[in-house]
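# The following comprises the amino acid sequence and a computationally predicted model.
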Amino acid sequence: MQRCKNGMKLDDLRTLIAIAQQGSFRAAASALDIPPATLSRRLQRLEDTLGSQLVIRDSRNVSLTPLGQNYFDRCQPLIEELESATTELQDSSHSNPRGALRISAPVGLLTYRLMPLFNRFMAQYPEVTLSLTHLSNQHHDYSPEQYDVVFRVGRQPDSSFAAAKIGQSQRILVASPDYLAQHGAPSHPNDLNQHARLASVPEFEWALTCKDENHQLETIWVNSPVRMAIADLNSIKQAAIDGLGIASLPNYVVADDCQQQRLTTLMDDWCSPPRPIYMLYQRLGYIPAHIRCFTDFMRDALAGF
């Protein structure tokens, strides 16, 4: 464990920085990947070493004392510079990228596009490890302290991440040949009110857009009751293949099934607005070689997606 001249441990200082950045003991412990009891013990040891209270604790909130805030403001850039210099030195001493990748991605995008590329990258760089424990498309549940690279679908809020657009997703209407043979094929969005809709949560309402004869965009919202709603794209796709109704799914999810005629696309003139797909990663400071190598690999592999 690294120790400063006065006996203070750098891990204890990292604890204070994590608490200030995360705003709670539980989130800070998660970001540092340590038990909450260890985090509390390290904070107490830091306060004992400095002889001052740095954090105000109550049942609901955690905040820094004025002294703690001042100490955090002065120490945070120094710790970041130390860690960047250490990582840079470690990178330069190895010819092959090495290190741990912490990634977050949506389930559907992971299954149908990203995972095969992750596997290729891992095979090419055997000294890199990958951790993918958070599968989500939520825009508010990631930070640079938790993840090195984040994949998300849809417009992203401003954050400390750099955002590289790596493709786009467009939902299309599909149904099985058996369903269409039994119930007929809709020719207009209003016809969907007479069909069984299969919706992936939370996409209960479908926005379908088409250019009219004057080349003006017309958008119709379809919000009739759904027969099945599941928070899993693959399950909704399977229900459509089994002939239970019409589904609105991302094009990359159903591409193989349409090619093999398990599903048929409907009303091709009507489509949902395209949504960008982003790869987000650290934008400031030194970026370790294995993260730079991974983002370059993914950007090249997804060119034209």
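Perfect, thanks for sending it.
# can we go C-alpha only for contacts and neighbour counts from here?
Noted.
# So for stretch 85-96, what gets flagged as buried?
Buried positions in stretch 85-96, judged by neighbour count with 16 or more other CA atoms under 10 Å: 87, 91.
# What of stretch 168-187?
Residues 168-169, 171-180, 185-186 are the ones in stretch 168-187 that count as buried (16+ other CA under 10 Å).
# would you list every one of the strands in the chain?
Under the criterion DSSP state E, the chain contains strands at 55-57, 62-64, 99-105, 128-135, 149-153, 161-169, 171-175, 197-200, 206-211, 217-222, 228-230, 246-250, 264-266, 275-282.
# Tell me which of those strands approaches residue 257 most closely.
strand 264-266 (8.4 Å; CA to CA).
# which residues touch that closest one?
172, 173, 174, 175, 176, 177, 185, 186, 187, 258 (CA atoms under 8 Å, 6 or more residues apart in numbering).
# Of all pairs in those, which one is the farthest apart?
187 and 258 (18.6 Å).
# OK, contacts around residue 232?
By CA under 8 Å, 6+ apart, residue 232 lies in contact with 107, 108, 200, 201.
# quick revisit: so for residue 39, which of the strands of the chain sits nearest?
strand 55-57 (12.5 Å).
# List of residues touching that closest one?
With CA under 8 Å, 6+ apart, strand 55-57 has contacts from 62, 63, 64, 65, 68.
# Stretch 159-169 too?
143-144, 153, 250-252, 274-284, 299, 302-305.
# Can you mark which positions in it are buried?
Those would be 161, 163, 165, 166, 167, 168, 169, for stretch 159-169 by 16+ other CA under 10 Å.
# ok, so what distance separates the last one from residue 225?
This means residue 169. Applying CA to CA, to the nearest Å, the value for residue 169 to residue 225 is 25 Å.
# likewise residue 166?
34 Å.
# ok, now residue 270?
Separation of residue 270 from residue 225 (CA to CA) stands at 20 Å.
# what's the answer for residue 128, then?
Applying CA to CA to residue 128 and residue 225 gives a distance of 47 Å.
# which one of these two has more residues nearby?
residue 128 (18 against 15; other CA atoms under 10 Å).
# could you list every residue that touches that one?
Counting by CA under 8 Å, 6+ apart, residue 128 touches 97, 98, 99, 100, 101, 122, 290.
# one more structure, for comparison:
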Amino acid sequence: MDTLEAMRAFVKVAESGSFTEAARRLDVAKPLVTRAVQALEARIGTRLFHRTTRRVSLTDAGQRYLGKAAPALVEFDELEASLRGEAHGEVSGTLRLTMPVSLGVRYLVPLLAEFKARHPRLRLDLDFCDHLVDPVARGFDAAVRVSTRLEDSALTIRRIAASPVVLAAAPAYLARAGVPDTLEGLRDHQMLEVIAERAATGVPRVLAGDAALGAPIRANSVEALKGFAVAGHGVIRAPAFALAEELASGSLVRLLSDAALGEYVVSLVFANRTMMPLRLRRLIDHLALGMQDFAEVVVAPRARSA
């Protein structure tokens, strides 16, 4: 037996407590199971079983090995089954994705629900967070990012949509501080800042982290800053999709809508692979198609007076 089959033999002996029963379950001769476990112990350099004439039990090392080997074999078997299905065009297995909270909850979840309905054997493992995530280091198949300065040379980047930059503030704040007529006029306003935000394409310098701008409130979440903006604490800069509901309801008012503020690009980032899993390839195509009209998310007109 090779190493993988030896692991299977070990797990069957551990589960059944018997070399004879393990051989029966594997449908092989008992001596083959015995030699496989012995070879595994020799390679590891420690005994995995206590053996007596009456019973077989795991050593401490055997317990630790079983804790890792059993789930690893299950995962391997699932992977093989998934690949066999993909070879016949069937989407299955697990897709692990990470995405920003606002974009994910409002726009991606409905698309993912459609995708899951089309592929019932697929499992989705989703992570919602607003900080930058390395999909490879965290074990994700892909990460959805809202920015443009994607400098990860080891990763593949697929643009799937874009959303214009929007400036907005609450009516109460504008009544108190006035409505800015120009970008330079924003220097006299309280700007709410997203920590470590990557600047959007074409964002003017006055909006792209200029040191002259004060930031009374900083946060690593657009959703959090939006709450402060609605409460009247300052001007927020965010993708249009993140503020669409508040602008539609009037709890935030759009500012300087005629100014060239640039755009945020929505991209799917994933590891370079010689053979991309079918489930990921299909997902990328599904999201790109489903978000074709994403840039047309309409926001309310700019404020003209306090």
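Great, that's in hand. Bear in mind the structure is a predicted one, so any value in this text is a computation, not a measurement.
# TM-score for this pair?
Scored against TM-score structural alignment, normalised by the length of structure 1, the superposed chains reach a TM-score of 0.62; 230 aligned residues with a CA RMSD of 3.8 Å.
# about what we covered before: of all the buried residues of stretch 168-187 of structure 1, which two lie farthest apart?
Longest span within the buried residues of stretch 168-187 of structure 1, CA to CA: 168 and 178, 30.1 Å.
# tell me the contacts of residue 216 of structure 2?
Per CA under 8 Å, 6+ apart, neighbours of residue 216 of structure 2: 190, 191, 192.
# closest to residue 21 of structure 2 among those?
Nearest member of the contacts of residue 216 of structure 2 to residue 21 of structure 2, counting by CA to CA, is residue 192, at 67.2 Å.
# helices and strands around the longest helix along structure 2, which ones?
In structure 2, assigned by DSSP state H, the helix with the most residues is helix 60-87. For helix 60-87 of structure 2, the elements it packs on are helix 3-16, strand 93-99, judged by 3 or more CA pairs under 8 Å, 6 or more residues apart in numbering; DSSP states H and E.
# 6 Å instead, please
Applying 3 or more CA pairs under 6 Å, 6 or more residues apart in numbering; DSSP states H and E, one finds that helix 60-87 of structure 2 contacts no other helix or strand.
# Can you list the buried residues in it?
Buried residues in helix 60-87 of structure 2 (16+ other CA under 10 Å): 62, 65, 66, 69, 70, 73, 82, 83, 86.
# what about the helices in the stretch 201-306 of structure 2?
In the stretch 201-306 of structure 2, the segments counted as helices under DSSP state H, counting those that start in this stretch are 222-230, 240-249, 278-290.
# what's the mean distance for the last one versus structure 1?
By that I understand helix 278-290 of structure 2. Its match in structure 1 and helix 278-290 of structure 2 itself, once the structures are fitted together, sit a mean 1.9 Å apart by mean CA distance after the TM-score superposition for structure 1.
# residues in structure 1 aligned with that helix?
Taken onto structure 1 by TM-score structural alignment, helix 278-290 of structure 2 occupies residues 289-301 there.
# The matching stretch: how far from the chain's middle?
Computed by CA atoms, centre = their mean, to the nearest Å, the chain-centroid distance of stretch 289-301 of structure 1 equals 16 Å.
# May I see the buried residues of that stretch?
Those would be 289, 290, 291, 293, 294, 295, 298, 299, for stretch 289-301 of structure 1 by 16+ other CA under 10 Å.
# Now for the first one: which residues touch it?
When contacts are counted by CA atoms under 6 Å, 6 or more residues apart in numbering, residue 289 of structure 1 touches residue 97.
# Try it again at 7 Å.
Residues in contact with residue 289 of structure 1 (CA atoms under 7 Å, 6 or more residues apart in numbering) are 91, 97.
# quick revisit: among the contacts of residue 216 of structure 2, who's most crowded?
Counting by other CA under 10 Å, top hit in these: residue 192 with 25 neighbours.
# how about that residue, what's its partner in structure 1?
Under the alignment (TM-score structural alignment), residue 192 of structure 2 pairs with residue 198 of structure 1.
# Distance check, its match against residue 137 of structure 1.
In terms of CA to CA, residue 198 of structure 1 sits 20 Å off from residue 137 of structure 1.
# and if you look at residue 285 of structure 1?
26 Å.
# between those two, which one's more packed in?
Comparing residue 285 of structure 1 with residue 137 by other CA under 10 Å, the one with more neighbours is residue 137, at 18 against 10.
# which residues touch that one?
Residue 137 of structure 1 touches 105, 106, 152, 153, counting by CA under 7 Å, 6+ apart.
# Count the residues that sit near the second one.
Residues within reach of residue 106 of structure 1, counting by other CA under 10 Å, total 17.
# how about it, what's its match in structure 2?
By TM-score structural alignment, residue 106 of structure 1 lines up with residue 100.
# Is it correct that its match is in contact with residue 132?
No: the pair residue 100 of structure 2 and residue 132 does not pass the contact test of CA atoms under 7 Å, sitting 8.9 Å apart.
# show me the contacts for the residue nearest the centre of structure 2.
Ranked by distance to the mean C-alpha position of structure 2 (CA atoms, centre = their mean), the top residue is residue 98 at 0.9 Å. Contacts for residue 98 of structure 2 (CA under 7 Å, 6+ apart) come out as 126, 127, 128, 140, 142, 143, 144.
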